[in-house]
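**Q** show me how the following folds:
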Amino acid sequence: MNADKAAIRAKEQLSSLLSQLHQGARLPGERTLSEEFGVCRVTLRRAIEDFISDGRLERRARSGTYIKRPMISSEMRLKSFTEEIRARGQEPSSSLISFKKTNANISVSKLLGINRGDDIFQVTRLRLADQMPVALETLRIACSSIPNLTHEDLKGSIYDVFFNKFGIRIMSAKAGITAHNPSEKDRNLLQTSSKTPCLLIKMLDLDQFGKPVMTAECLYRSDLFELQIEVSATIKEARSQKVS
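**A** Reported below is the predicted structural model:
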């Protein structure tokens, strides 16, 4: 079999295999596939690279090659991760990385409107969609507003806990978005490579009385998550454009 025919055969058989597997499934190893398809590993590897370029496959560091999941597209509005993922027909879950009560430093105390050294809860969670890591979040919550939290509270939506347990409804937030190169530790948790940047969203959540309750630093995988923002002109700008 010449090289061109072998390449076509490898891509056809690989495409057929992908149609039989579910999104997020891990492919068998290259050696197994090359023997099954009857092509050399170099030819198989080129076929895999083509599918990676097309966005159908992805490599994960020290893990293997997987069928790529669809991008999570989120509108820039106040909505919990749990609500966002369920709206897409996926199952949200959390893995608790750390949970402790500590003292607020100067920057956190200014944001939360409390005194330096006041008690806060600091929570770091890995957020998953259908068991796929999507985001790593660190929350800092004023104990003066939320006097007690348990490990059980941190399994789902923190917004639901605030309302159902404490009667606090998050009504608004201030947010900033930047590109971020995650640390090796964070990359390992998110199961992403050093070539994949992340979106860092910093938020300050305010309750129904406009009181700061929580700061959040959320690190999202840019290969799985995109943020959509609707932009419109103000009435004054629209009138100015019409006149000119």
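**Q** okay, CA-based contacts and neighbour counts for the rest of this
**A** Fine.
**Q** which residues touch stretch 213-225?
**A** 69-74, 108, 111-112, 134-142, 145-146, 190, 192, 196-207 (CA atoms under 8 Å, 6 or more residues apart in numbering).
**Q** other SSEs contacting the lengthiest helix in the chain?
**A** Of all the segments of type helix in the chain, defined by DSSP state H, the longest one is helix 3-20. Other elements packing on helix 3-20 under the criterion 3 or more CA pairs under 8 Å, 6 or more residues apart in numbering; DSSP states H and E are helix 30-37, helix 41-53.
**Q** deepest-packed of these, please.
**A** helix 41-53 (a mean of 17; mean count of other CA atoms under 10 Å).
**Q** go ahead and name everything in contact with it.
**A** 3, 6-7, 10-11, 14, 30-31, 33-34, 57-59.
**Q** ok, then the element right after that helix?
**A** Downstream of helix 41-53, the first helix or strand assigned by DSSP states H and E is strand 57-60.
**Q** following up with a second sequence; could you model it the same way so I can compare the two?
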Amino acid sequence: MVRSMTGLSSASGLPVTTLDDPSKPKHAQLREILEELCTTKLSPGDMLPGERVLEETYGVSRITVRRAIGDLVASGVLKRARGKGTFVAPSPLVSRLHLASFSQEMEAQQLQSSSKILLSARATAPATIAEFFHSAATHTHLRRLRLGNGVPYAIDDAWYNSAFVPDLLENDVYNSVYAILGTEYNVPITDAIQTATAVNATSETAELLDVEPGTALLKIVRQSQSNGLPVEWCSSLYRTDRYTLKTHVTRAAL
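**A** Next up is the predicted model:
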């Protein structure tokens, strides 16, 4: 590690230390200082001091600063926002492909989940969804922006079968709908088929998720059942820097 920190610069809040370890390049020493700053003093979403401040504080060149920051961006500690600056990156939400609500996944990562309702209505479902529900009746359409610690992670665009949850919108759908399905309607989600693809953010989804238009997003379509009853059809768009799919695979028997 870099020589221990002796204090903080009153002007920038940066650790006061010197890059005088002859066994390490200066960019590596600066990278360690910045990484420790990100993990001990700053929070996800906080802005890193500018390149000029870093140059002056540590007496290094612009090239050294950019290389240290570039290494941290590559490792996921920092993220760049064009025209805005460099920020501490949030820890990605990891899904292990088991049945869990967004709220449960966030809780497992020690993040506070919340939602912003974008649309809630009873409407005629598209043909694909009506076919899955085995019903052409009107169903509940619920579109929500899902947030973790107040920052956007995903957009859920879901339909719920009115045959089993006729008055879903009379419940607190800002929180876990899966909990409502189980406790209020006795149709807990027991199994689902998920399909994952990659899509690019439209101007609308980019604004909601706070990314640039055209940014790669992870799209997951989930067709969920409760003991054989078709209850939910949901299409979710996830920020790939804040959501990771993790699976355990085994070799198939020959």
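**Q** circling back to that earlier point, and the contacts of helix 41-53 of the first structure as JSON lines, adding distance to residue 49 of the first structure?
**A** Listed next are the contacts of helix 41-53 of the first structure as JSON lines, based on distance: CA to CA, whole Å:
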{"residue": "3", "distance to residue 49 of the first structure": "16"}
{"residue": "6", "distance to residue 49 of the first structure": "15"}
{"residue": "7", "distance to residue 49 of the first structure": "12"}
{"residue": "10", "distance to residue 49 of the first structure": "12"}
{"residue": "11", "distance to residue 49 of the first structure": "10"}
{"residue": "14", "distance to residue 49 of the first structure": "11"}
{"residue": "30", "distance to residue 49 of the first structure": "12"}
{"residue": "31", "distance to residue 49 of the first structure": "15"}
{"residue": "33", "distance to residue 49 of the first structure": "14"}
{"residue": "34", "distance to residue 49 of the first structure": "14"}
{"residue": "57", "distance to residue 49 of the first structure": "8"}
{"residue": "58", "distance to residue 49 of the first structure": "9"}
{"residue": "59", "distance to residue 49 of the first structure": "9"}
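**Q** all strands for the first structure, in order.
**A** 57-60, 64-67, 72-75, 92-103, 119-129, 132-142, 172-180, 198-206, 212-221, 225-228 (DSSP state E).
**Q** between those strands, which one is nearest to residue 154 of the first structure?
**A** In this view, the strands of the first structure are compared for proximity to residue 154 of the first structure by CA to CA, and strand 92-103 is the closest at 7.5 Å.
**Q** need the contact list for residue 66 of the first structure.
**A** 24, 25, 26, 27, 57, 58, 59, 60.
**Q** the second one -> the second structure?
**A** Under the alignment (TM-score structural alignment), residue 25 of the first structure pairs with residue 45 in the second structure.
**Q** can you show me which of the contacts of residue 66 of the first structure carry over to the second structure?
**A** Here is what carries over to the second structure from these, by both residues aligned by TM-score structural alignment, their matches' CA atoms under 8 Å: 24, 25, 26, 27, 57, 58, 59, 60.
**Q** just the buried ones from those residues?
**A** With neighbours counted using 16 or more other CA atoms under 10 Å, those contain these buried positions: 24, 26, 27, 57, 58, 59.
**Q** between the contacts of residue 66 of the first structure, which is closest to residue 155 of the first structure?
**A** The closest of those to residue 155 of the first structure turns out to be residue 24 (CA to CA; 22.7 Å).
**Q** thought the closest one was touching residue 64?
**A** No. Contact criterion CA atoms under 8 Å: residue 24 of the first structure and residue 64 do not qualify, at 11.3 Å.
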